[in-house]
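1. Have a look at this fold, sequence not included:
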């Protein structure tokens, strides 16, 4: 019998995570919309039910793309005692020397190299690369085919669009928004 996993958010990202989570877990959703199910999986309540459902569910994953809201919901769930698994798609490569937090989603063909650090509640979309010795903070989202190069620091709750390059040694501050296709270069002394 599979362990139960409560997915918070039954929108598009929640349904993507569901496809991979169902391989290991018996899933149900919480969602603040009017849905009663998503892809055949029941929506059993609203986000206001997180506390009430602890006990019946011990594992939880927040599947909402909004970084600040995802952080807030994880912190509420943490106070209850939930644990947060990582959902890592089998086509992703994670170095055995990488350091991963909890509640992380790593999707198709993503790469996390040696000594890269990925913070709690962070989402790496398909094709993302986190190169060696880089650090992506907590509750970040990095969209498709973006590259976070070596020795880079990405602050908590940063939003990095698709096909971006964060150059070697660059720093992205907390709560920053990096638009699709941007290149963030390291500032060097002249």
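-> Here it is on my side, so go on. Worth saying up front: this structure is predicted, and the values here are computed from it rather than measured.
2. CA only for contacts and neighbour counts going forward, please
-> Noted.
3. tell me, how many neighbours does residue 75 end up with?
-> 12 (other Cα atoms under 10 Å).
4. cool, and residue 163?
-> That count, for residue 163 with other Cα under 10 Å as the rule, works out to 19.
5. what's the neighbour count on the residue nearest to it when sequence neighbours are not counted?
-> Using Cα to Cα, 6 or more residues apart in numbering and skipping residues adjacent in sequence, the residue nearest residue 163 is residue 146, 4.4 Å away. For residue 146, the count of nearby residues is 26 (other Cα under 10 Å).
6. can I assume residue 146 is in contact with residue 127?
-> Yes: using Cα atoms under 8 Å, residue 146 is in contact with residue 127, at 7.1 Å.
7. before we move on, back to that, what residues does the residue nearest to residue 163 make contact with?
-> Neighbouring residues of residue 146 by Cα atoms under 8 Å, 6 or more residues apart in numbering: 127-129, 160-165.
8. how does it look with 10 Å?
-> For residue 146, the contacting residues are 110, 124-130, 160-166, 180-183, by Cα atoms under 10 Å, 6 or more residues apart in numbering.
9. Could you do residue 118 as well?
-> Counting by Cα under 10 Å, 6+ apart, residue 118 has contacts 98-102, 104, 112, 124, 130, 134-140, 154.
10. also this one, for the comparison:
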């Protein structure tokens, strides 16, 4: 396969790089707005800004993966994905070897499924989605484009997480719930009813407290 460039050098990039290594995927380097790590992350070299990268590597040279995680908002990841897709760059879907994924799960482009995640049958995952460390997604769920499931979150059966939504660490969403577009579910929340688009829901049981 073509070598991978990691776009974005945040803490999430460290996890991405380790997972790429575990899967035997060659990594050229990473980009960021500035060199914040002394020239490398875990031995992977800094290639410069996104603009400098575009001048050196064409869409035919490499595939990309995003090294920027999500903290409440997925907008920065969406912007990166959209920008490089428009420039013609392909994206790599990253699956940790310890993830457990049913054989009929549909996985889109640029998806990242991290260590210990469990994805059960008949799940559909859109593009540029993160299912983070030890998150669990049960049967018949739909994770739409650009959403993020944080570490340890539990998504029970037939849940829809709409485009750009964020589910915080350790949150639990009961069956048949819809998390609206660009909504945010706080860490540790227990969601017993739908969360409206653009809303933030926190607590046990979760209540909407404002906009995301």
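-> That came in fine, so what should we check first? Since we're looking at a predicted model, the values are computed, not measured.
11. Report the TM-score for the pair.
-> Counting by TM-score structural alignment, normalised by the length of the first structure, the TM-score of this superposition works out to 0.91. Behind it: 186 aligned residues with a Cα RMSD of 1.6 Å.
12. Need the overlap of contacts for residue 146 and residue 127 of the first structure.
-> 110, 162-163.
13. Can you tell me the centre-most residue of the first structure?
-> residue 123 (2.4 Å; Cα atoms, centre = their mean).
14. Stretch 124-144 of the second structure: end-to-end distance?
-> 8 Å (Cα to Cα, to the nearest Å).
15. and that stretch, which stretch of the first structure?
-> Residues 117-137 of the first structure are where stretch 124-144 of the second structure lands when matched by TM-score structural alignment.
16. buried stuff in that stretch?
-> 117-137 (16 or more other Cα atoms under 10 Å).
17. Among those, name the ones in helices.
-> When DSSP state H is applied, those are split such that none fall in helices.
18. what's the counterpart of residue 115 of the second structure in the first structure?
-> So, by TM-score structural alignment, residue 115 of the second structure is matched to residue 108.
19. And residue 188 of the second structure, by the same measure?
-> By TM-score structural alignment, residue 188 of the second structure lines up with residue 181.
20. And that match, how close does it get to residue 164 of the first structure?
-> Separation of residue 181 of the first structure from residue 164 of the first structure (Cα to Cα): 5 Å.
21. So which of the two has more stuff around it?
-> residue 164 (22 against 14).
22. can I assume the more buried one is in contact with residue 127?
-> No: using Cα atoms under 10 Å, residue 164 of the first structure makes no contact with residue 127, being 11.4 Å away.
23. Quick check: neighbours shared by the two?
-> Here residue 164 of the first structure and residue 127 have 142-147 as joint contacts, going by Cα under 10 Å, 6+ apart.
24. PyMOL command for the buried members of the residues you listed?
-> In PyMOL syntax, the buried subset of these is picked out as below (16+ other Cα under 10 Å):
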select buried, resi 142+143+144+145+146+147
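25. Could you tell me which of the shared contacts of residue 164 and residue 127 of the first structure belong to strands?
-> 142, 147 (DSSP state E).
26. Measure how buried residue 192 of the second structure is and give me the count.
-> Residues near residue 192 of the second structure, counting by other Cα under 10 Å: 16.
27. Can you give me every residue that contacts residue 78 of the first structure?
-> Counted by Cα under 10 Å, 6+ apart, residue 78 of the first structure has contacts 51, 60, 72, 84.
28. any idea whether the third one is helix, strand or coil?
-> When you say that, I think you mean residue 72 of the first structure. helix (DSSP: H, G, I helix; E, B strand; the rest coil).
29. need the contact list for the residue nearest to the centre of the first structure.
-> 63-65, 67, 87, 103-107, 136, 138-143, 159.
30. Return the distance of it relative to residue 161 of the first structure.
-> 12 Å.
31. got any residues that touch both of the two?
-> Taking Cα under 10 Å, 6+ apart as the contact rule, the neighbours common to residue 123 of the first structure and residue 161 are 141-143.
32. unless I'm mixing things up, residue 128 of the second structure is touching residue 148, no?
-> Yes: under the criterion of Cα under 10 Å, residue 128 of the second structure makes contact with residue 148 at 8.7 Å.
33. residues shared between the contacts of these two?
-> 74, 77, 111-112, 164.
34. So which of the residues you listed sit within strands?
-> Those of these lying in strands (DSSP E): residue 112.
35. Show me the two of the shared contacts of residue 128 and residue 148 of the second structure that sit farthest apart.
-> 112 and 164 (14.6 Å; Cα to Cα).
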